[in-house]
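Peer 1: predicted structure and sequence below. I'll ask about it afterward.
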Amino acid sequence: MTTQNTQTTTPAPAAQGSHFWVLTLELPGRAAMTQSGAYTPPAGMTRNDVYLALRQHVTADHPEMARATTMFFALEPNQL
């Protein structure tokens, strides 16, 4: 009698940043947008540094939002 061992492996999760962020910008009465993602800040960065870097990143892709008001910003550790 032959037995066969079947082994199922779960793929390793994709590398992600150490923090998850959400940023909502609004041009009152004209436009609003929300973007999110994962980010690993360099050592020594403050929450404000991260906010400014992410805002610059978002507005580089959407220059029309450069003068927008920040309606929401969240930065949390990316782990459960």
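Peer 2: Looks like it came in fine.
Peer 1: rest of the way, CA atoms for contacts and neighbours
Peer 2: Noted.
Peer 1: where do the helices sit along this structure?
Peer 2: Here the chain has its helices, by DSSP state H, at 47-61.
Peer 1: take a look at this one as well, against the first:
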Amino acid sequence: MDLCKQQGWRTWLFSVEVGVRGFCSQSVLRLMTAVGATGRERQVAIQGLSQAVEWASSWLWLRREEKSWRQSTNTQ
């Protein structure tokens, strides 16, 4: 953000919340409004975000038993 501000751009920091099942909180709507997305454009963007989060959550769940993800017991 600082680098963007130094270049003369306006910046905003938005923390947004999307649940693991793809539910978008009001923070996502505030972000979309701030960037000027309205109507169908906003609806499509939120739907895409929701689907991406739901897919990513599903992917993580299906790979929860991956041995390479286990915490290392090596204390070196």
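Peer 2: Received the coordinates, thanks. Model, not experiment: these values are computed from the prediction.
Peer 1: so what number do they get for TM-score?
Peer 2: Once the chains are laid over each other, their TM-score by TM-score structural alignment, normalised by the length of structure 2 reads 0.30; 45 aligned residues with a CA RMSD of 4.6 Å.
Peer 1: show me what counts as buried in the helix or strand encompassing residue 40 of structure 2.
Peer 2: Secondary structure from DSSP states H and E places residue 40 of structure 2 in helix 39-62. Using 16 or more other CA atoms under 10 Å as the burial criterion, the residues of helix 39-62 of structure 2 that qualify are 42, 46, 49-50, 53-54.
Peer 1: then stretch 71-80 of structure 1?
Peer 2: Burial within stretch 71-80 of structure 1, assessed by neighbour count using 16+ other CA under 10 Å, is assigned to 73, 75.
Peer 1: ok, residue 75 of structure 1 to residue 52 of structure 1 distance?
Peer 2: Residue 75 of structure 1 sits at a distance of 12 Å from residue 52 of structure 1 (criterion: CA to CA, to the nearest Å).
Peer 1: do the same with residue 37 of structure 1
Peer 2: The gap separating residue 37 of structure 1 from residue 52 of structure 1 is 15 Å, by CA to CA.
Peer 1: what about residue 21 of structure 1, how many neighbours?
Peer 2: Using other CA atoms under 10 Å, the number of residues around residue 21 of structure 1 comes to 19.
Peer 1: over to residue 4 of structure 2?
Peer 2: Residues lying near residue 4 of structure 2 (other CA under 10 Å) number 10.
Peer 1: can you tell me the SS state at it?
Peer 2: Residue 4 of structure 2 carries the three-state label helix when classified by DSSP: H, G, I helix; E, B strand; the rest coil.
Peer 1: any figure for the gap between it and residue 57 of structure 2?
Peer 2: Taken as CA to CA, the spacing of residue 4 of structure 2 relative to residue 57 of structure 2 amounts to 32 Å.
Peer 1: quick one: which of the buried residues of helix 39-62 of structure 2 is nearest residue 33 of structure 2?
Peer 2: When the buried residues of helix 39-62 of structure 2 are compared for distance to residue 33 of structure 2, the smallest value, 8.1 Å, is given by residue 42; criterion: CA to CA.
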